[in-house]
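K.L.:
Any chance you can model this:
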Amino acid sequence: MAQNWAGTYEYRAPRIEVAETIDDVRRLVAAGGRVHALGTRHSFTDLPDTDGTLIDVTRIDPAFALDAEAGTVTVGAGTRYGELALWLEERGWALRNMGSLPHINVGGAIATGTHGSGDRNGVLSGAVTALRYVGADGDLHEVRRGDPDFAAFVVGLGAYGITVSVTLEIQPTFRVRQDIYTGITWDAALADYDELTSAGYSVSVFSLWEPDTIGHVWVKTRLDADDDPVSDTLLDGVRQLGDESPLSGMTNVTELAGVPGPWLLRLPHFRLDMQPSFGDEIQSEYFVDRRDAAAALSAVRELADRIRPHLIVTELRTAAADELWLSPAYQRDVAIIHFTWHNHPDEVAALLPGIEEALAPFRARPHWGKAHRFDRAAMERVHPRLADARAVFEGLDPDGRFVNDHLVRVGVREPR
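P.N.:
Below you'll find the model as predicted:
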């Protein structure tokens, strides 16, 4: 049976068809029945599943198209971010940011509001200026920034069609170094969380929820020159000379220890040419207003003894606000609390309600593609434009061709 990349979710769809061209997608949609897009399989739930046909778009030609004057690139939605990054770097261009895994496909990452880190960096979806999708009628459609309801389409969860290509903002290439800071106490971090997360272009904290120190802080510094200085201290912690961290010993991690390199080999945590992350894992993630970061982290710390036995690692990140209706960063700068769990499905399922209850006062939004327990009512409490987005999707797909159980459960589509 087909599974997600980590092997922790098994697709129930009776058919998986691999599209080689956009015309293949149109043909499969026009054939009738329920359909849904399938990318590089990085979701941890039934979000991309269907009781009809899954259409794998990862084999469609990337058809890279650079518009240097506009500062954009157009690429097939099934293309992995790392492949796009290599193509751009060869031509002197870059994306503003990348997720921790360069293995994820562009369309799927955008549709779920996936992100990297950085106080001033939005989620990856914010770079979209246009997208093309096959709708319920089997025809190819295009929407562009400024069009009516564009803000509903981008983080669209596959709820209205199958995205086949996207246009993204780009910028000239740049270089980055990664340094690790250790010894930062929870007291210091929570007293000035903004200073911690603003220490670099992109900052990630890898935590095991130990009682005293917050963990290992990876600071990714955007460089004007390779010999730009970096601070030897951060809050009450110090910069390491080596690369020891919760990910140390893993050969699939991008280069640390302050070695300058191109953006595409530093912004992701993992190397494109190797298996990402840990594998055999479950992931959960929640987004809170950055102003509530210290209080939200303090609330989760109360559960640390229950969390730790089932946790591989937590990663704490940030992202800037946007105007995309179903984005986890819609109209608020966010602090992000991520959990990579051991493959303990029953124990993780039992933990999530407690974590979500602890985060409820902060109107936490879950990552759309990761394990959570939110239903329609809970989503409506934290996503103020959910009903508006649902109305757009229902209008585009009145017969429910792209409806699945997950989208109904979280209120993105109406039941059929």
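K.L.:
use CA for all of it now, contacts and neighbours both
P.N.:
OK.
K.L.:
Just the helices from the stretch 201-350 of the chain, written as ranges.
P.N.:
Along the stretch 201-350 of the chain, the segments classed as helices by DSSP state H, counting those that start in this stretch run 293-301, 304-307, 345-359.
K.L.:
this one next, for a side-by-side:
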Amino acid sequence: MRNWAGNLTYASTNLRRPASLAELADALAGSGPVRALGSRHSFNDVADTTGVHVQVDQLDDGRPAVDLDPATGVVSVNAGLRYGEVSRALEAQGRALGNLASLPHISVAGAVATATHGSGDANRCLAGDVVGLEMMTTAGELRRVTRADHPDVFGGTVVSLGALGVVTRVELATAPTFAVRQDVALDVPWDAVLGSLDAVTGAAYSVSLFTSWDEPAVRQVWFKSRVDDGVGVRPEPVAGLAWATTEVHPLPGVDPAACTPQLGAAGPWNERLSHFRLEFTPSAGEELQSEYLLPRASAVAAIEAVRALGPRVAPLLQTSEIRTVAADDHWLSPFDEDSVALHFTWHPRGAEVAAVLPLLEEALLPLGARPHWGKLFAVDAADLGALYPRFADFRELAARFDPEGRLHGGYLRRLLR
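P.N.:
Below you'll find the predicted structure:
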């Protein structure tokens, strides 16, 4: 069994997809290693195990898969659902999430467990919407942990890398639905971007910049603007922007059919905040990904550092994306302050990518960079925990939930040893 990108063959001996809580308890029974598996969009072995993999995408616990409480606006969802499925169900009920990642194809539990994110100066990572979790521990005990009732440990339970148990349901705060328009500016000079970075990233609800780092201009800037009056306006944070008059794809020369609608056409939040449509597979896994998250104060220095490496980086890239993320309070979230995210979508040339990652990290780690938990990086596990002030607290929490360490597999085993 392999991950979505095909660059990793899992070490597990079996895959269980329980249809009930009783079947899940049975899958967790015994003494061997076990690990939850989501939509397999991790590019490293953070979700791996030498024992049994458990997927909850077919789990029926007797409640609706998307269960909205109209009094509180909190929705409880099956943890194995994909964000695109959840967002459609919420839009049909007039509700919305705060943000979405680039891909709507990722599972809710897997995305929040690794601090996966979208973009926007005021938008937290996807874990920021979580107000509660239900999980089954390796002892077969079903536990519910909420921000309101368990403030002392809640910060360690959401971005948990699957170290505490198999998450069965995720409770998310929602807001009234809203519309979004998407406009794409082309070939924005680097001087204009770096000289007015706050204005550019703050010009819309969500902003993404696409580049290959060796280009004289930022190839595309995607502005996703809230439309609260039924019309909305196209932002213009710097003068003289050239706007796309036909829809575009983040990768040069690729058909944009898989992308969400652009050209200023307003539509529901769930059909604009992701870059890609749920009904399309944006690639067949023919890519590798890395991402580094840095303090917002280091944004310009980090961008300039990567631009200096452009001749080494660009030949391996399909594209690269710059996003912003607001701070949250999760212990293993890299967003303990407002941040900038530098994302790299590589060609599937594993050895060459592995060789360039240390160069990127030599430039970015001194600026406060931390890698995305589910993507490719070179930082040793022994050094990564030290980058998180509450890592010792997380290690202790993991030992309380899983005292035998049965959930320790792949990168997580090396991290917690």
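K.L.:
Present the helices of the stretch 201-350 of the first structure as CSV; the columns should include mean neighbour count and distance to P384 of the first structure.
P.N.:
Output for the helices of the stretch 201-350 of the first structure, formatted as CSV (neighbours: other CA atoms under 10 Å; distance: least, CA to CA, whole Å):
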stretch, mean neighbour count, distance to P384 of the first structure
helix 293-301, 18, 20
helix 304-307, 16, 30
helix 345-359, 16, 17
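K.L.:
Contact partners for P262 of the first structure?
P.N.:
When contacts are counted by CA atoms under 8 Å, 6 or more residues apart in numbering, P262 of the first structure touches 173-176.
K.L.:
just L376 of the second structure next, same as before
P.N.:
Taking CA under 8 Å, 6+ apart, we find L376 of the second structure in contact with 43-44, 288-291.
K.L.:
From the contacts of P262 of the first structure, which land in strands?
P.N.:
175-176 (DSSP state E).
K.L.:
that older thread, using a markdown table, lay out the helices of the stretch 201-350 of the first structure together with distance to A159 of the first structure.
P.N.:
Below are the helices of the stretch 201-350 of the first structure laid out as a markdown table (distance: least, CA to CA, whole Å):
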| stretch | distance to A159 of the first structure |
| --- | --- |
| helix 293-301 | 31 |
| helix 304-307 | 33 |
| helix 345-359 | 25 |
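K.L.:
So which of those helices is nearest L140 of the first structure?
P.N.:
Of all the helices of the stretch 201-350 of the first structure, it is helix 345-359 that lies closest to L140 of the first structure, at 39.3 Å by CA to CA.
K.L.:
Pull up the aligned stretch in the second structure for the closest one.
P.N.:
Against the second structure, the aligned range for helix 345-359 of the first structure is residues 350-364 (TM-score structural alignment).
K.L.:
got it, and stretch 385-399 of the first structure?
P.N.:
By TM-score structural alignment, stretch 385-399 of the first structure lines up with residues 390-404 in the second structure.
K.L.:
now do stretch 100-107 of the first structure
P.N.:
Stretch 100-107 of the first structure maps onto residues 102-109 of the second structure, going by TM-score structural alignment.
K.L.:
what's the span of that stretch from first residue to last?
P.N.:
In stretch 102-109 of the second structure, first residue to last residue: 16 Å (CA to CA, to the nearest Å).
K.L.:
so how far is that stretch off the chain centroid?
P.N.:
Centroid separation for stretch 102-109 of the second structure versus its chain: 8 Å, with CA atoms, centre = their mean, to the nearest Å.
K.L.:
Repeat that for stretch 202-215 of the first structure.
P.N.:
The answer for stretch 202-215 of the first structure is 20 Å, by CA atoms, centre = their mean.
K.L.:
Under a three-state scheme, what state does I55 of the first structure occupy?
P.N.:
Of the three states, I55 of the first structure takes strand under DSSP: H, G, I helix; E, B strand; the rest coil.
K.L.:
can you pull the contacts of the equivalent of it over in the second structure?
P.N.:
Aligning on TM-score structural alignment places I55 of the first structure opposite V54 in the second structure. Shown in contact with V54 of the second structure (CA under 8 Å, 6+ apart): 15-18, 27, 34-37, 166.
K.L.:
just Y286 of the first structure next, same as before
P.N.:
Neighbours of Y286 of the first structure in contact, by CA under 8 Å, 6+ apart: 336-338, 364-367.
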